[in-house]
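Student: next input, structure requested:
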Amino acid sequence: MRVYIFALALLISGAASAQTSPVGVSDRPKLVVGIVVDQMRQEYLYRYYNKFGNDGFKRLMGSGFMMKNAHYNYAPTYTGPGHASVYTGTTPAVHGIIGNDFYNKKSGKMVNCVEDSLQKIVGAPSGNGDVSPWRMQSSTVTDELKLFTQKRAKVIGLSFKDRGAVLPAGHMADAAYWFDSGSGRFISSTYYMSKLPEWAEKFNGLNLPEKYLSQEWNTLLPIEQYTESGPDDSPYEKKYSGKTKPVFPYNLPQMRKQNGNYELLYMTPFANDFLTEFAKTAFVNEKMGKDDVTDFLCISYSTTDAIGHAVGPNAIEVEDTYLRLDRNIADLLKTLDKEVGPGNYTLFLTADHAVADVPQYLKDNKMPAGYFNENYASAKLNEYLNIYFPGKKLISNVSNGQIFLNHEAFQGSPKASGIDMFIVAELIGKFLMTMDGVANYYTEGVLRQGNYSDQGVKGHVIRGYHPKRSGDIVVVLEPGWFESGSIQGTTHGSPYTYDTNVPMLFYGKGIKHGTSVRYHPVTDIAPTISALLSIKYPSGCTGNPAEEVLE
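Tutor: As a prediction, the model looks like this:
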């Protein structure tokens, strides 16, 4: 009897110990892969589904977990802020990346979100190597993995765009690489290294851009099968230089000279092939996922954005690019299975923003939409303000839907005061509300007093507003409107669902199978991965783990 009681006690003790024991090495994936597809709508997964193969997007959707109602929860929805938000788990109000380029109040000049004059190019004689993540004011999930593992985890970021590689990889990354269109090479900066590793030099030595640009870009399938898209010859698409119509096929050897040589690669789906080959080469040669310390590979596919801007979401070119990207994803998964092993890695896929339909296309189909001319609006606004404050330059800059007042104009005069600034801000707002396409405006005072958790458009503006970096007035346009001088092509940046609803797919170790229509902001990705890895959340994190995803 005593033996029985003793054995039972041991059994209960063991069960309690198992429930409270910390996460072991075997419970963590050997590798996390984060994929951001630039300008990808959630609806592309549905629209092109029947033409996808079984081993790419369908594999992630069917064997992983898909959030159908994932959104960006701030504006403006641009590439730099998007990548920063995915990996920091917070919004521009906290991490400070308020645009791809934004106005610097101290210098009075526009700055790039990853521009760093202290850094130099590595890997080519010249190019955009003055790059680092120093402007990002929160840690990333990749930073937290480095901190947790005493820097033993390997973290690498890859993209065609510098910001798409640098911001996800974080402040403590081992490396970040991006494409230099001048040399046709992947490069880095002195922030990470003094010279490229031997494997990267060897890869660049293959000169694959020459191979990709020596061929024709024609549709992957017979063009008549692209029924998910509009006509090939569309008045809403921009023409590549050297072509009289925006139609297939694209003779790349003939087009190179007129389209910036290697810059043309960025405008074709072969750029995704190139990046996929580089990604496979990187994690194989860096031996990522080969030991008991979790590594993190960040990949951002950029050419979807370049093509999408030029032709809009209804173009056959966009559909063909995604059908080819589906094969890239399948190729990447196959290599991960071989090198790391099925069940040993975790992958997530999302986008940095979605995209608007071409306003002229909507207008021609009796839908509400339009174009807002920012230069015209600025000129008329200055004329209007001159009536009340003659001879004064009251506006320093207009960019990213924000108006920056010239604070020096309100100093040095007995009549100048904070009241004058308040009056000017309200005058500007009232004038803007008389213009077609303007939905609303928000002054700095209103935004500072607002609620960060507000779920409406105002909340999106609040979460995108950084008190030290953003302007004095934020302007929101009507749905379907954006700032442009061309009726061809499209853009993004608004707080509306067509710009915010993006894929959020989780796959692999520790991930359930299923779908959810519950609302999740993209800021939930970083804390979800943090919870999976049992590491602390990024320093500025405002998102929460998606509990339905995790096993």
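
Student: hey, let's count contacts and neighbours off CA atoms from now on
Tutor: Noted.

Student: all strands for the stretch 151-300 of the chain, in order.
Tutor: Assigned by DSSP state E, counting those that start in this stretch, the strands in the stretch 151-300 of the chain fall at 155-159, 175-180, 185-189, 216-217, 250-251, 295-301.

Student: minimum distance to Gly34: which of these has it?
Tutor: strand 295-301 (4.8 Å; CA to CA).

Student: what are the contacting residues of the helix or strand just after that closest one?
Tutor: The element immediately downstream of strand 295-301 (helix or strand, assigned by DSSP states H and E) is helix 303-311. Residues from elsewhere that reach helix 303-311, judged by CA atoms under 8 Å, 6 or more residues apart in numbering: 37-40, 160, 236-239, 266-269, 271-272, 317-318, 321-322, 488-491.

Student: among those, name the ones in helices.
Tutor: Ala271, Asn272, Glu317, Val318, Thr321, Tyr322 (DSSP state H).

Student: redo these as CSV? Include distance to Glu483 and neighbour count.
Tutor: Shown next, in CSV, are these (distance: CA to CA, whole Å; neighbours: other CA atoms under 10 Å):
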residue, distance to Glu483, neighbour count
Ala271, 28, 24
Asn272, 29, 26
Glu317, 24, 27
Val318, 22, 25
Thr321, 26, 20
Tyr322, 27, 23
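
Student: now the other sequence, so there's something to compare against:
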Amino acid sequence: MMTKRVFTILLFTFVTISSRSQEKRTINNSPKLVVGIVVDQMRYDYITRFYDRFGEGGFKRMINEGFNCKNNHFNYVPTYTGPGHASVYTGTTPQNHGIISNHWYNKFEKKMVYCASDPSVKAVGSDSDMEQMSPHRMKTTSIADQNRLHTQLKGKTIGIAIKDRGAILPAGHSANGAYWFRGKNEGKWITSTYYRNELPDWVNKFNASGQATSYFKEWNTLYDISTYVESGDDLNEFEGGYEGKKTATFPYDLAKLKDQNSGYDILKSSAYGNSLTADFAIAAIEGEQLGADAVTDFLTVSFSSTDYVGHNFGVNSKEIQDTYLRLDKDLERFFDTLDKKVGKGEYTVFLTADHGAVHVPSYLKSVKIPAGYYDSEGVKERVEELLKEKFKVDGIIENVSNNQIFFNYEVLDKNSINAEEVQKTLAHFILQQKQIDKVFTRNQLQTTNFTSGLAALIQKGFNQKRSGDVIVVHDPAVISYSKTGSTHGSGLTYDTHAPLLFFGQGINKGSTTKETHITDIAPTISALLGIAFPNGATGEVLPFVLE
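Tutor: Take a look at the predicted model:
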């Protein structure tokens, strides 16, 4: 007859084994596919402004079935495309991953460099010398790299975007492929020899299908334009438009306008560029057999055309509204494809942006909101005159770019000029200029630990080896740009506040107004997959997002 003590031991053993079994199932229960989506230049308020116009299967599906981080921000400056994509996937800021801008001055090579350029590789699918690209300038691993390492390279990674940097930086260093769109007179998806020496059959098949050419058609509003009450007047003086059309107003005959607007490049700056990206991403799921087995794969997709349209027409335009309503439908068919090919509940998706954008300053001024345009060339001339007068020598300034001033240290050394003295002289002088809000020096950023405010954002975007010697911050809504269209780059909320949506396997349903950061995405996905964080990650896991 079983004693009470024996029964207790057996019960404890059963519960322990059951618990361990459940723990093992939970740890190993990774999705078949992780899809990371970056919508280029997407402000958070595009979700709320256009919410009632969205269908049920795109943005709303992510919100209703997943988790919405409503107070998500970039925690560094500058807010540009290259740093944004790198920060989303590495879980850290330019201070560590080294992508300090789209283009920056390389003080060692004495020239401007591009964040994805690599002269050691060649384009595949195009003969253009402009398409020599790789991720070699990014110093840390991405979440996709870590998944590759964790799965002994069995898990695939494919990166896709119209912009090369939007495809390359998210996919990381060890990707199986990254593909971007070559416009001009070619209209093809291409890659580089960093990844492979020939395009795979599925890419060649897609390029030969004529899908890109099919979008040379009329771009009119998806719905009656009179119902687009969430955006400004169609005819106004704050938009750029296309060459060959007198007004920036619907409709646009893209077939007629293409020859005056760099051929296939006109698709990039229309809503159809996103549709073409969705087409290609859907082809990649089938062509690469992504999510076809139990080993987790990664697909990174960046919708770049939202940025081109925003730069051209501005954040309050009918064009930007139509672009997002059409993107919503593209997301719906993309998610429907994932349901069919990978399986509903078998994949995980996150969606965010690489930066936001400011309202067109000329529009803001018209409604009496402080804004303006900064004459960077004029200030550069005054700065050079000041230094020549004070230090009695020419050539102290080597480069001015990205609101940073780089010194020529050969000139400083030759003339026994103290760099810190030059920093202080410039900081004091520049701060007296109109439309300047703040100035930071290299010495400040290297010797002071800023923990809050704009200073902390500047510091997290400052890379000791690659950044300049003096950093200039403009007044709110003051930009160096044309009088039409929107841009970005600041540490103000119109540039930092970006959407962050999760849905799919392992994701809770809900929302939060707790502040989250763009660098939290990679650690959170790492925790979901049970893999090592990217090697430079500084973000935190968002436990309320995960089941």
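
Student: the second structure: matching residues for stretch 50-70 of the first structure?
Tutor: Aligned by TM-score structural alignment, stretch 50-70 of the first structure falls on residues 52-72 of the second structure.

Student: again, but for stretch 344-359 of the first structure
Tutor: By TM-score structural alignment, stretch 344-359 of the first structure lines up with residues 346-361 in the second structure.

Student: over to stretch 199-208 of the first structure?
Tutor: The aligned range for stretch 199-208 of the first structure is 202-211, by TM-score structural alignment.

Student: give me the buried positions along that stretch.
Tutor: Val203, Phe206, Asn207 (16 or more other CA atoms under 10 Å).

Student: just the closest of those residues to Gly84 of the second structure, please.
Tutor: So of those, ranked by how close each gets to Gly84 of the second structure (CA to CA), first place is Val203, at 26.9 Å.

Student: contacting residues for that closest one?
Tutor: Trp189.

Student: thinking again about what came up before, would a markdown table of the ones in helices among the contacts of helix 303-311 of the first structure with distance to Lys211 of the first structure be doable?
Tutor: As requested, these are arranged in a markdown table below (distance: CA to CA, whole Å):
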| residue | distance to Lys211 of the first structure |
| --- | --- |
| Ala271 | 11 |
| Asn272 | 14 |
| Glu317 | 20 |
| Val318 | 22 |
| Thr321 | 18 |
| Tyr322 | 21 |
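
Student: just the buried ones from the contacts of helix 303-311 of the first structure?
Tutor: 37-40, 160, 236-239, 266-269, 271-272, 317-318, 321-322, 488-491.

Student: tell me, what residue is most central in the first structure?
Tutor: Asp352 (2.5 Å; CA atoms, centre = their mean).

Student: secondary structure class for the nearest residue to that residue once chain neighbours are set aside?
Tutor: Leaving aside its sequence neighbours, Asp352 of the first structure sits nearest to Gly82 (CA to CA, 6 or more residues apart in numbering; 4.3 Å). Here Gly82 of the first structure is recorded as helix under DSSP: H, G, I helix; E, B strand; the rest coil.

Student: and if you look at Val439 of the second structure?
Tutor: Per three-state DSSP, Val439 of the second structure ends up strand.

Student: my guess is it contacts Phe429. True?
Tutor: No - using CA atoms under 8 Å, Val439 of the second structure is not in contact with Phe429, being 9.7 Å away.

Student: who's more crowded, those two?
Tutor: Val439 (21 against 14; other CA atoms under 10 Å).

Student: now do the more buried one against Lys60 of the second structure, distance only.
Tutor: Separation of Val439 of the second structure from Lys60 of the second structure (CA to CA, to the nearest Å) stands at 42 Å.

Student: residue contacts, the aligned partner of Ile143 of the second structure in the first structure?
Tutor: By TM-score structural alignment, Ile143 of the second structure lines up with Val141 in the first structure. Residues counted as contacts of Val141 of the first structure (CA under 8 Å, 6+ apart) are Tyr87, Thr88, Gly89, Ala526, Pro527, Ile529, Ser530, Tyr537, Pro538.

Student: so which of those comes closest to Leu505 of the first structure?
Tutor: Nearest member of the contacts of Val141 of the first structure to Leu505 of the first structure, counting by CA to CA, is Ile529, at 12.1 Å.

Student: could you check how far the counterpart of the closest one in the second structure is from Gly372 of the second structure?
Tutor: In the second structure, the residue matched to Ile529 of the first structure (TM-score structural alignment) is Ile525. For Ile525 of the second structure, the distance to Gly372 of the second structure (CA to CA) stands at 40 Å.

Student: so these two - more neighbours on which side?
Tutor: Between Ile525 of the second structure and Gly372, counted using other CA under 10 Å, Ile525 has the larger neighbour count: 26 against 22.

Student: might you report the residue contacts of that one?
Tutor: Ile143.

Student: and what of Gln433 of the second structure?
Tutor: Gln433 of the second structure touches nothing, counting by CA under 8 Å, 6+ apart.

Student: what's the burial count for the equivalent of the residue nearest to Asp352 of the first structure over in the second structure?
Tutor: For Gly82 of the first structure, the aligned position in the second structure is occupied by Gly84, per TM-score structural alignment. The number of residues packed near Gly84 of the second structure is 31, by other CA under 10 Å.

Student: over to Glu547 of the first structure?
Tutor: Count around Glu547 of the first structure with other CA under 10 Å applied: 10.

Student: how close does the counterpart of Gly401 of the first structure in the second structure sit to Asp40 of the second structure?
Tutor: Using TM-score structural alignment, the equivalent of Gly401 of the first structure in the second structure is Asn403. When distance is defined by CA to CA, Asn403 of the second structure is 22 Å away from Asp40 of the second structure.

Student: also Arg442 of the second structure?
Tutor: 30 Å.
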